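With the input below, show me the fold.
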Amino acid sequence: MESDRRRAKRAGASPRRSNSRSKTLKSAKIVFNKNQSVIDCFVRDLSPTGAKLKLGDLVPIPKTFVLELHDGTRYNCERVRSMGQEVGVRFL
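All right, here's what the predicted structure looks like:
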């Protein structure tokens, strides 16, 4: 019998993630400090509940911020994972 973890890995989703993410490459901005600070990034994966971001440089990212996509869509976010230039976020 195949475990849930193996099935999720084969399907490309983390066993803790309730929604699978779609691969994408969209330019975006991390906006914080009352709209005074902006960091450019790319959205690599996107789901209804969160995203994986790719940064150009190793910079500290605040725990909460607004993610603004190139098309003007905005999401309130919480940083849940950070490894090198990749940041995992959950939409609030």
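
switch to C-alpha atoms for all contacts and neighbour counts from now on
Noted.

what about residue 75, which helix or strand?
In this assignment (DSSP states H and E), residue 75 forms part of strand 74-83.

Give the other helices and strands that that strand contacts.
Judged by 3 or more C-alpha pairs under 8 Å, 6 or more residues apart in numbering; DSSP states H and E, strand 74-83 is in contact with strand 64-69, strand 86-91.

can I assume residue 25 is in contact with residue 43?
Yes. Residue 25 lies in contact with residue 43 (C-alpha atoms under 8 Å); the separation is 5.5 Å.

Pick out whichever of these two has more residues nearby.
residue 43 (22 against 13; other C-alpha atoms under 10 Å).

in which helix or strand would I find the more buried one?
Using DSSP H and E, residue 43 falls in strand 37-46.

Give the next helix or strand downstream of that strand.
Taking DSSP H and E, what comes next after strand 37-46 is strand 50-55.

Next, the angle strand 86-91 makes with that following strand.
150 degrees (axes from the mean of the first three to the mean of the last three C-alpha atoms, to 10 degrees).

Let's see this one next, to set against the first:
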Amino acid sequence: MPERRSDERFATVLEGRIAGANGQAPIECFVRDLSRSGVRLVIDGSADIPVEFELQIPDAGAAAMTRLVWTDGTHYGAQFTG
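So this is what the prediction gives:
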């Protein structure tokens, strides 16, 4: 199957956080793939992930606004929006 992504992906093993909205606690996640345009996250257990959220990667001192694009219930693909 041909590659549909426009940006090269890099495999990572970073701890991340999906910032909680409206006072909700952040959701812990792992950043497994990272590119200029998006990210693949892995979350242990079930979680109610918002369509738009701030992804924080504390060890890298990074944060970015993202939009959820797909999920299979454990893996979540998101596109950077800002």
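
re the thing from before, ok, which of the helices and strands packed on strand 74-83 of the first structure comes nearest residue 58 of the first structure?
Ranking these by their distance to residue 58 of the first structure (criterion: C-alpha to C-alpha) puts strand 86-91 first, at 9.1 Å.

That closest one vs the second structure, average distance?
With mean C-alpha distance after the TM-score superposition for the first structure, strand 86-91 of the first structure departs from the second structure by a mean of 0.2 Å once superposed.

Could you tell me where that strand falls in the second structure?
Aligned by TM-score structural alignment, strand 86-91 of the first structure corresponds to residues 75-80 of the second structure.

got the contact list for the matching stretch?
Stretch 75-80 of the second structure has contacts (C-alpha atoms under 8 Å, 6 or more residues apart in numbering) with 37-43, 64-71.

If we use 10 Å, what do you get?
Stretch 75-80 of the second structure is contacted by residues 29-44, 49, 51-55, 64-71 when judged by C-alpha atoms under 10 Å, 6 or more residues apart in numbering.

First-to-last residue distance for stretch 16-34 of the second structure?
The first and final residues of stretch 16-34 of the second structure sit 12 Å from each other (C-alpha to C-alpha, to the nearest Å).

Quick one: distance of the strand holding residue 75 of the first structure to the chain centre.
6 Å (C-alpha atoms, centre = their mean, to the nearest Å).

Likewise for stretch 22-42 of the first structure?
10 Å.

likewise stretch 10-29 of the first structure?
8 Å.

same deal with stretch 70-82 of the second structure?
Distance, centroid of stretch 70-82 of the second structure to centroid of chain: 6 Å (C-alpha atoms, centre = their mean).

list the buried ones in that stretch?
Counting neighbours by 16 or more other C-alpha atoms under 10 Å, one finds that the buried residues in stretch 70-82 of the second structure are 75, 76, 77, 78, 79, 80.
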